[in-house]
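> Need coordinates for the below:
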Amino acid sequence: MLLAINTSTQQFGLAFINEDGTVSAEYLMPREKGHFGAFMPALDFLLKKLKVSIHDIQAICVAIGPGSFTGLRVGIAAAKGLCHALSIPVIGVSSLEAMASQIPCPELTVTPVIYSRKDEFFLAQFHIEEGRGLIRIMDDAAVRHRDLASAFGRPSVFIGNDFTSQASVIKNSLGTLARLAPAHFWNLKASAVGALGLIRFIAGDFDVLEALEPIYHRPADIR
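Sure thing, here's the model as predicted:
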């Protein structure tokens, strides 16, 4: 059983993934600030509901960014602390790649976007190929809203972490080049982080615990 953690977006989540890829349980927090104190109570809640012990966790998959600076620090620190205490491996997963994997339709170009700051998105592009899964075709980038139109020249399915605020910006900037995923697909799910992590777990491809760090892509805002 794998524990998957996402704290890279405003809605943090936890999920338990079985070795056959099924999801035993998933917990998604409401969208609010300062809610990371609920992390350990949420984990304890899921363990009790599943009637399993924390020692049944075989590995931890954690979203490593890009995304919220505070959230990434909290999630990765929690994952590393638990892995150290339990003597289990850790697997870092790209937030954008995990989000793109939530669009299961083959032969599509998918652009996941995550809030960076008021006028900017973190984004990347992937092509979904039958039998091969996600193929990255664009590296992670930070793009200002005003530059979206010049950054894309072909249609893509967009998925993000805040449909209410992001969808209109994307559609207004790109017009027919932007195909919006249905709203219920949006928001990064911990189970998607776990699904990608499971592939590496089965292959025995783990990260070095001490070396695992967040992917920020830009300096923190100083207020």
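> switch to C-alpha atoms for all contacts and neighbour counts from now on
Noted.
> Mind giving me the packing neighbours of the lengthiest strand in the chain?
The strand of greatest length in the chain, counted in residues with DSSP state E as the criterion, is given as strand 133-144. Applying 3 or more C-alpha pairs under 8 Å, 6 or more residues apart in numbering; DSSP states H and E, one finds that strand 133-144 makes contact with helix 95-100, strand 120-129.
> Of the ones you listed, which stretch is the most buried?
Mean neighbours per residue, mean count of other C-alpha atoms under 10 Å, is largest over these for helix 95-100, with a mean of 27.
> buried set for the helix ranked longest in the chain?
Longest helix in the chain by number of residues (criterion: DSSP state H): helix 69-86. For helix 69-86, a neighbour-count test (16 or more other C-alpha atoms under 10 Å) marks 69, 71-80, 82-83 as buried.
> Go through the helix or strand in which Ser24 is found and flag the buried ones.
Of the helices and strands defined by DSSP states H and E, Ser24 is found in strand 23-28. When burial is assessed from 16+ other C-alpha under 10 Å, strand 23-28 yields the following buried residues: Val23, Ala25, Glu26, Tyr27, Leu28.
> Now the second one, please; I'll put the structures next to each other:
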Amino acid sequence: MIKAEYVYSLSGKDWTLSCEGGAFPTVPAQVPGNIQADLENARCLKPIYYGVGDERIWEVARHDWRYSKSFEVPAEWAGKRIKLSFDGADYACDVYLDGLPIASHEGQFERFSADITDRVGAGTTHELSVLFHKMPPELEEYIQKSDGAGSGEGTEFFFVWGDEQDPSGAPGSEEHHELQLRLGHEHLDDGAVEGCRAVRLRHGPHRRSARAKRAGRHV
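This is a model prediction of the structure:
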């Protein structure tokens, strides 16, 4: 908790989020918050936490991102020492005040601050921006596998594992099978599949079928 004579919170929905290089459009942002959620709220990404996601989610991490807002220093702060304090930033960032660097930080769970007494005036308006660094290139392979194609959008198969008994009932016929479910985007673009098991299981000459349901309807 910050202990100070006066505290002026800069949290809120009046921030702007921009992608360095322009790969994504500039959108309204909320702090505290995160880049992916702001992009989803602005419909620049498909829903992240249900359905098939968005294969561009990992692409977000390949760019630098800047949070910006204007703020006014209260007039009653004249003659006071003024510090700009952060509860946390994930992961590495540079902080700018009126276009000039005032702090750099690395570490998701560490608080940090900068003394801006000599850089601001009571009753004046200033521009604050926080530039978040993109992920290191050596991590791209792992982020793409976990957040990109193969984990949601673009995934051709969803897998369900289970023990299935051969219909012949022959001794020792119980095996561990991979059940493959192929779903088109028309079944997934408006939400998660519910009660999903398998469409078809092939085992030797035998063939078994099952049904999947989306929002209570068979698909």
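> what's the TM between chain one and chain two?
Comparing the two superposed chains by TM-score structural alignment, normalised by the length of structure 2, the resulting TM-score equals 0.27, with 100 aligned residues with a C-alpha RMSD of 5.6 Å.
> measure Val160 of structure 2 to Leu84 of structure 2 for me?
Separation of Val160 of structure 2 from Leu84 of structure 2 (C-alpha to C-alpha, to the nearest Å): 51 Å.
> Between these two, point out the one with more neighbours.
Ranked by neighbour count (other C-alpha atoms under 10 Å), Val160 of structure 2 and Leu84 place Leu84 first, with 17 against 13.
> Give the helix, strand or coil label for the more buried one.
Counting by DSSP: H, G, I helix; E, B strand; the rest coil, the backbone at Leu84 of structure 2 sits in strand.
> can I assume it is in contact with Leu128?
No - proximity of Leu84 of structure 2 to Leu128 does not meet the contact threshold set by C-alpha atoms under 8 Å, at 10.1 Å.
> same for the strand holding Ser24 of structure 1, what does it pack against?
By 3+ C-alpha pairs under 8 Å, 6+ apart, strand 23-28 of structure 1 packs against strand 13-17, helix 39-50, helix 190-203.
> elements contacting the shortest one?
Helices and strands touching strand 13-17 of structure 1, as assessed by 3+ C-alpha pairs under 8 Å, 6+ apart, comprise strand 2-6, strand 23-28, helix 190-203.
> Turn these into TSV, columns for distance to Ser156 of structure 1.
Below are these laid out as TSV (distance: least, C-alpha to C-alpha, whole Å):
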stretch	distance to Ser156 of structure 1
strand 2-6	25
strand 23-28	27
helix 190-203	20
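> related to what we said a few turns ago, looking at the buried residues of strand 23-28 of structure 1, spot the one nearest Ala59 of structure 1.
Taking C-alpha to C-alpha as the measure, Ala59 of structure 1 sits nearest to Val23 out of these, at 14.7 Å.
> Setting aside sequence neighbours, what's the nearest residue to that closest one?
Excluding the flanking residues, the one nearest Val23 of structure 1 by C-alpha to C-alpha, 6 or more residues apart in numbering is Ile17, at 4.6 Å.
> ok, now Glu72 of structure 2?
Closest residue to Glu72 of structure 2 apart from its sequence neighbours, by C-alpha to C-alpha, 6+ apart: Thr125 at 4.2 Å.
> ok, the one you found to Ser104 of structure 2 distance?
In this structure, Thr125 of structure 2 lies at 22 Å from Ser104 of structure 2, with C-alpha to C-alpha as the measure.
> Cys19 of structure 2 now?
Where Ser104 of structure 2 is concerned, Cys19 of structure 2 sits at a distance of 19 Å (C-alpha to C-alpha).
> Compare neighbour counts for these two and give me the winner.
A count of neighbours by other C-alpha under 10 Å puts Cys19 above the other of Cys19 of structure 2 and Ser104, at 19 against 16.
> Was I right to think that one contacts Trp65?
Yes - applying C-alpha under 8 Å as the test, Cys19 of structure 2 and Trp65 come out as touching, 4.7 Å apart.
> For burial, what's the neighbour tally of Lys83 of structure 2?
Burial of Lys83 of structure 2 is recorded as 13 neighbouring residues (other C-alpha under 10 Å).
> can I assume it is in contact with Phe112?
No - with contact defined as C-alpha under 8 Å, Lys83 of structure 2 does not reach Phe112; the gap is 10.2 Å.
> Could you look over the helices and strands packed on strand 13-17 of structure 1 and pick the most buried one?
When these are scored by mean count of other C-alpha under 10 Å, the highest mean neighbour count falls to strand 2-6 (a mean of 29).
> Who are the packing partners of that strand?
The helices and strands touching strand 2-6 of structure 1, judged by 3+ C-alpha pairs under 8 Å, 6+ apart, are strand 13-17, strand 59-63, helix 69-86, helix 190-203.
> what's around Met138 of structure 1, how many residues?
Counted by other C-alpha under 10 Å, the residues lying close to Met138 of structure 1 total 12.
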